[in-house]
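> Everything below, folded, please.
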Amino acid sequence: MIAEVADCLDNLRVPLNDVQRAKMKGDYPYCGANGVLDYIDRFCVDDSVILMAEDGGYFDEYMTRPIAYRMSGKFWVNNHAHILKAKREYDQDYLFYSLVHKDILSFLASGTRAKLNKSELNKITIRQPANKEEQTAIAVILNDMDSEITALDSKINKARQIKQGMMQELLTGRIRLV
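Predicted coordinates:
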């Protein structure tokens, strides 16, 4: 269970409304359920943590959209994301990969908006190897694969831009092939 492998640092969260944030523009990320929402001039967390949606998350789309993300450094977290930090004997990245696309629908409280309350969060089971070294080795492989996917996505985007430019040149007749 998450309670056994991670500390929940929700006491660090501080919600701000739009008006408050508008008066606090700055360089520190302001984080919500699904990522960075804004940038403000203060921070409430200075650490490497996992943020997991409490409400407003992509819970129904967990297979294709993340329900957790990593943040590092100085940033602010609102009350729509749980703050998790792996305990010393567990690998933080392994915990992240165990959660990012996990089906947690059975742990959600229903209502107008699905919600993962702290007591249910702590009950979520995480399957992990017995030792931290194996957890780390698995996380390194998954990190490397993510890096490769990011690099390939960048190449695909560049190829699309080149194709778009070539189409304009070829289809308008500015470049002739014969």
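> drop to CA atoms for contacts and neighbour counts, all remaining ones
OK.
> Can you tell me the SS state at the closest residue in space to residue 97 that isn't next to it in sequence?
Ranked by Cα to Cα, 6 or more residues apart in numbering and with sequence neighbours excluded, the top spatial neighbour of residue 97 is residue 139, at 7.2 Å. Under DSSP: H, G, I helix; E, B strand; the rest coil, residue 139 falls in the helix class.
> What residues does residue 139 make contact with?
By Cα atoms under 8 Å, 6 or more residues apart in numbering, the residues touching residue 139 are 91, 93-94, 97.
> Could you do residue 71 as well?
Residue 71 neighbours (Cα under 8 Å, 6+ apart): 47-51.
> Quick check: which element contains the nearest residue to residue 62 once chain neighbours are set aside?
Once flanking residues are discounted, residue 62 sits nearest to residue 101: 4.9 Å by Cα to Cα, 6+ apart. Assigned by DSSP states H and E, residue 101 falls within no helix or strand.
> again with residue 66
Counting by DSSP H and E, residue 66 is part of no helix or strand.
> which residue ranges form the strands in the protein?
Remark: strands assigned in the chain by DSSP state E are 6-8, 25-32, 35-40, 45-53, 68-77, 81-86.
> With residue 163 as the reference, name the closest of these.
Of all the strands of the chain, it is strand 35-40 that lies closest to residue 163, at 31.6 Å by Cα to Cα.
> helices or strands next to the closest one in the packing?
The contact analysis (3 or more Cα pairs under 8 Å, 6 or more residues apart in numbering; DSSP states H and E) places strand 35-40 against strand 25-32.
> quick one on the thing from earlier: of the contacts of residue 71, keep whichever come out buried.
Among the contacts of residue 71, those classed as buried by 16 or more other Cα atoms under 10 Å are 48-51.
> how about this one, so we can line them up?
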Amino acid sequence: MKSSYDILGNHIRLIDTRNRESITDRVLGINIDKFFMPSVANVIGTDLSKYKLITKGKFACNPMHVGRDERLPVALYDEEEPAIVSPAYFMFEVVDNSILNEDYLMMWFRRPEFDSICWLHTDGSVRGGITWDDICRLELPIPPIEKQLEIVNSYKAITERIALKQKINDNLLATSQAIFKSWFVDFQPFEGKCPYFWRNGCVEDIAEFYDSMRKPLSTLERTDMEKVYPYYGAVSIVDYVDDYLFDGEYLLVSEDGIYVVDENGHPLLQHITGKFWANNHAHILKGKAGFTEDSLYLFLANTNMAPIVTGAAQPKINQANLKSFPLVIPDSETLSKFNALIEPFFDQRLSNVAEIKELEALKELLLSQLTH
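All right, here's what the predicted structure looks like:
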């Protein structure tokens, strides 16, 4: 049965519930992958009673960076305990759940085509915002509610499998991190002291940079491309394209965007294998001088790089600052033993990542069929 289309504004409405009774101080933001995440904004001294209170089944979106990030950060809140979001966010709900299921709507929001249309509606500001009226004018297919639920259940089965694999990978990384801490923070194999013959160096001593090979592609350039190879941005896959620039194992370090470091100042990294394209919002690195991509990942992931982040409106780690960032570099024998110890954990992680990519492709296929 072919779905009938309707404008989104007939099925959603703005809500404006404030945290006036100080119900919670848990402030959330939305990442470009369309999930809620702890906000990195400094809210010390901020009146949180003015923030919007979001509860289960409600949506929030950040309309302010669509032009820059080529995505509308929008997410469906699914937790039992309420949280708060920026007063600048749009917060909304589905008018009638018997006509439009909120999980089905969130699936529609995840389609790359939805982001492309939003991008086309952005205003002329530096960051490229989108208005509520423009969002309401967007169209979506609305099949019978039974069909919506069938699609949602299939989608959830895939996402649950992905979540399982990601949890396994989290455990593998946690084990690798524990080994790193034991060796290079607590120095347990070295009687609790940093060996005197380890040397002071910098990131450029242990990493080869391939930034010159990056090439950004606009949304319009990517629109008619066959979706074959992942197109990476600062922190994740942005799209898929019909060609590739890189083939092999690399680390991508977030260069600029909404976030370039986590709450502990550690850089945001992507560990990638295979053929891919990358834009100019991430540095492209490979290990050298005895460092594999595995050990390079752990050394960078455990380094506080907040001091070299520049820019207020748009945080940035430029190449010169990253290359010159100081590190203590172990001797080659120690590094070789460490590489051998962590390699099985990273091999299993990358194998799981490959399966996750296949599952993600199934998700994309399911999302692409929403128009039928």
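> for residue 138 of the first structure, what are its contacts?
Contacts of residue 138 of the first structure by Cα under 8 Å, 6+ apart are residue 94.
> The second structure: which residue goes with that one?
Matched to the second structure by TM-score structural alignment, residue 138 of the first structure sits across from residue 338.
> tell me, how many neighbours does the aligned residue in the second structure for residue 8 of the first structure end up with?
Aligning on TM-score structural alignment places residue 8 of the first structure opposite residue 209 in the second structure. Residue 209 of the second structure sits with 19 neighbouring residues when counted by other Cα atoms under 10 Å.
> Residue 209 of the second structure contacts residue 284, doesn't it?
Yes. With contact defined as Cα atoms under 8 Å, residue 209 of the second structure and residue 284 form a contacting pair (5.8 Å).
> Please identify the residue in the second structure that aligns with residue 125 of the first structure.
For residue 125 of the first structure, the residue aligned by TM-score structural alignment is residue 326.
> So what's the residue count around the nearest residue to residue 102 of the second structure once chain neighbours are set aside?
Closest residue in space to residue 102 of the second structure, ignoring its immediate chain neighbours: residue 94 at 6.5 Å, by Cα to Cα, 6+ apart. Residue 94 of the second structure: 21 surrounding residues under other Cα under 10 Å.
> ok, residue 261 of the second structure touching residue 305?
Yes. Counting by Cα under 8 Å, residue 261 of the second structure does reach residue 305; the two are 7.4 Å apart.
> So for those two, which sits in the more crowded spot?
residue 261 (24 against 21).
> Now do the contacts for that one.
By Cα under 8 Å, 6+ apart, the residues touching residue 261 of the second structure are 254, 267-268, 305-306.
> which one among those residues gets closest to residue 28 of the second structure?
Looking across these and measuring by Cα to Cα, the closest to residue 28 of the second structure is residue 268, at 18.3 Å.
> what about the nearest residue to residue 2 of the first structure once chain neighbours are set aside, neighbour count?
Leaving aside its sequence neighbours, residue 2 of the first structure sits nearest to residue 122 (Cα to Cα, 6+ apart; 4.9 Å). For residue 122 of the first structure, the tally of surrounding residues (other Cα under 10 Å) stands at 18.
> again with residue 100 of the first structure
Residue 100 of the first structure: 20 neighbours (other Cα under 10 Å).
> Test my guess that it contacts residue 58.
No. Applying Cα under 8 Å, one finds residue 100 of the first structure not in contact with residue 58, separated by 10.4 Å.
> what do we get in the first structure for residue 160 of the second structure?
So, by TM-score structural alignment, residue 160 of the second structure is left unmatched.
> Can you name every helix or strand that the helix or strand residue 160 of the second structure falls within contacts?
Assessed by DSSP H and E, residue 160 of the second structure sits inside helix 145-184. The contact analysis (3+ Cα pairs under 8 Å, 6+ apart) places helix 145-184 of the second structure against helix 102-109, helix 293-301, helix 332-368.
> Cool, thanks, talk later.
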